[in-house]
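Q: take a look and give me a structure for this.
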Amino acid sequence: MTGPRVVLVGPPGAGKSTIGALLAERLGTGYRDTDADIERTAGKPIPEIFIDEGEPHFRALERQAVRAAVAEHPGVLALGGGAVMDPDTRALLKGLPVVFLDVELADAVRRVGLDKPRPLLAVNPRQRWRELMEARRPLYHEVARAVVATGGRTPGEVADAVLDALELPRPTTARDIPDTTQ
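A: Have a look, this model is predicted:
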């Protein structure tokens, strides 16, 4: 198989960055976040891209970042929350090991506080998050090979659930090896 071993999608607050880095560590591979790629390419934070150039420009950068990452990155890849809105991106993800990290609003609020600069959540963030999820949830499901609910789980438990959902081996750690010295 070519392309990423795992692709994570989901809304803001789903834990894509945290879970992605943890999965990469457990799988012994690299981690890449397309939002970080966009910021590096643009030379500024995403909120500034929205303000200075607008959402259509941001989405064009996002499309390019996803295309490049899928082609180049063999490890764990996290996509920005709105990447699935683009039909070309959804087509590109077809057949890849995509996992939708499903999160409830209360958990998303707790995780990101909805106080960080998130351009699409600037006005009435809780209501806007619900509206975004209403529009995006079917698209997350469309691209996902598996759905992992994050509610009530630690990052380690979510990472384990992703590995199980994709039928990837869990790494052997010292705690998994029986103590034979006794």
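Q: going by C-alpha atoms from here, please, whenever you check contacts or count neighbours.
A: OK.
Q: what's the burial count for the nearest residue to residue 93 once chain neighbours are set aside?
A: Spatially, and ignoring its direct neighbours in sequence, residue 93 is nearest to residue 143 (6.3 Å; CA to CA, 6 or more residues apart in numbering). Residues lying near residue 143 (other CA atoms under 10 Å) number 22.
Q: tell me how far residue 143 lies from residue 131.
A: According to CA to CA, to the nearest Å, residue 143 and residue 131 sit 19 Å apart.
Q: show me where this protein has its helices.
A: Under the criterion DSSP state H, the chain contains helices at 16-27, 34-42, 46-53, 55-72, 87-93, 105-112, 125-143, 155-165.
Q: turn the ones you listed into TSV, including distance to residue 1.
A: Listed next are those as TSV, based on distance: least, CA to CA, whole Å:
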stretch	distance to residue 1
helix 16-27	16
helix 34-42	21
helix 46-53	32
helix 55-72	12
helix 87-93	13
helix 105-112	33
helix 125-143	18
helix 155-165	17
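Q: highest average neighbour count across those helices?
A: helix 16-27 (a mean of 20; mean count of other CA atoms under 10 Å).
Q: elements contacting that helix?
A: If you count contacts as 3 or more CA pairs under 8 Å, 6 or more residues apart in numbering; DSSP states H and E, helix 16-27 packs onto strand 6-9, strand 31-33, strand 76-78, helix 155-165.
Q: one more to line up against the first:
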Amino acid sequence: MTAGARPVVVLVGPPGAGKSTVAALLGEALGLEVRDTDSDVEAATGTAIADLFVTYGEDRFRALEAEAVATALAEHRGVLALGGGAVMRPATQEALRGHTVVFLDVGLAEAASRVGLSSSRPLLLGNVRSQMKGLLDSRRPTYEAVATHVVSTDGRTPSEVAEAVLILLA
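A: Coordinates of the predicted model:
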């Protein structure tokens, strides 16, 4: 992509909010490339995120994630989905200023049921519902602070969520 390019929309939210799925639908509807920073980290390292957590720890993963987000924000002109914890770094919060950021909000019950017992989500191992509650409680204020728009995903299909986002972008 060209220097100075900016994402048309950046999706943020907790695990289970549907960021990757909605990003794909938005990309299709808008005729834009879709980029997911979790996928960028996996491609750069050749390692699955769950394995990065186990092998190198969360701090190393978060550093790689911050680099991936900064690069994507600088060069990607399309739909960008960030990993659930990416917004927790102050540098990422600052980098998101001036971008169109949509927080895909999800309630505890739906998030827990969507994520299930997924071993690919290392922060949610163990009691998924309890872990998810902790993540939602600690991250929601930051998601809200960086967002220019909030779209609830509860009780909606991914297509309905994408349509709501498209209306906001119009």
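Q: for residue 4 of structure 1, which of the helices of structure 1 is the nearest?
A: helix 55-72 (6.3 Å; CA to CA).
Q: what is the corresponding segment of structure 2 for that closest one?
A: Under TM-score structural alignment, the counterpart of helix 55-72 of structure 1 in structure 2 spans residues 58-75.
Q: which residues touch the matching stretch?
A: 1-7, 35, 37-38, 40-41, 49, 52-53, 80, 82-83, 86, 89, 91-92, 95-96 (CA atoms under 8 Å, 6 or more residues apart in numbering).
Q: stretch 92-110 of structure 1 now?
A: Outside of stretch 92-110 of structure 1, the residues within contact range by CA under 8 Å, 6+ apart are 3-16, 67, 114, 126, 129-130, 140-141, 143-151, 162, 166.
Q: please list only the buried members of these.
A: 3-16, 67, 114, 126, 129, 140-141, 143-151, 162, 166 (16 or more other CA atoms under 10 Å).
Q: once you drop chain neighbours, what's closest to residue 36 of structure 2?
A: residue 81 (4.7 Å).
Q: ok, that neighbour - contacts?
A: Going by CA under 8 Å, 6+ apart, residue 81 of structure 2 touches 10, 11, 12, 19, 20, 23, 34, 35, 36, 37.
Q: any idea how far the counterpart of the fifth one in structure 1 lies from residue 11 of structure 1?
A: In other words, residue 20 of structure 2. Mapped onto structure 1 by TM-score structural alignment, residue 20 of structure 2 lines up with residue 17. As judged by CA to CA, residue 17 of structure 1 and residue 11 of structure 1 stand 11 Å apart.
Q: what residue of structure 1 takes the place of residue 107 of structure 2?
A: When structure 1 is aligned by TM-score structural alignment, residue 107 of structure 2 is paired with residue 104.
Q: what's around its match, how many residues?
A: 15.
Q: what's the answer for residue 76 of structure 2, then?
A: 20.
Q: isn't it right up against residue 7?
A: Yes - the pair residue 76 of structure 2 and residue 7 passes the contact test of CA atoms under 8 Å, sitting 5.4 Å apart.
Q: could I get the contacting residues of the corresponding residue of structure 1 for residue 133 of structure 2?
A: Counting by TM-score structural alignment, residue 133 of structure 2 lines up with residue 130 in structure 1. Each residue near residue 130 of structure 1 by CA under 8 Å, 6+ apart is listed here: residue 105.
Q: how far does stretch 73-89 of structure 2 sit from the chain's center?
A: Distance, stretch centre to chain centre, for stretch 73-89 of structure 2: 7 Å (CA atoms, centre = their mean, to the nearest Å).
Q: stretch 35-47 of structure 1 now?
A: Using CA atoms, centre = their mean, the offset of stretch 35-47 of structure 1 from its chain centre is 16 Å.
Q: same deal with stretch 156-169 of structure 2?
A: 16 Å.
Q: what separation is there between the match of residue 133 of structure 2 and residue 136 of structure 1?
A: Counting by CA to CA - residue 130 of structure 1 and residue 136 of structure 1 are separated by 10 Å.
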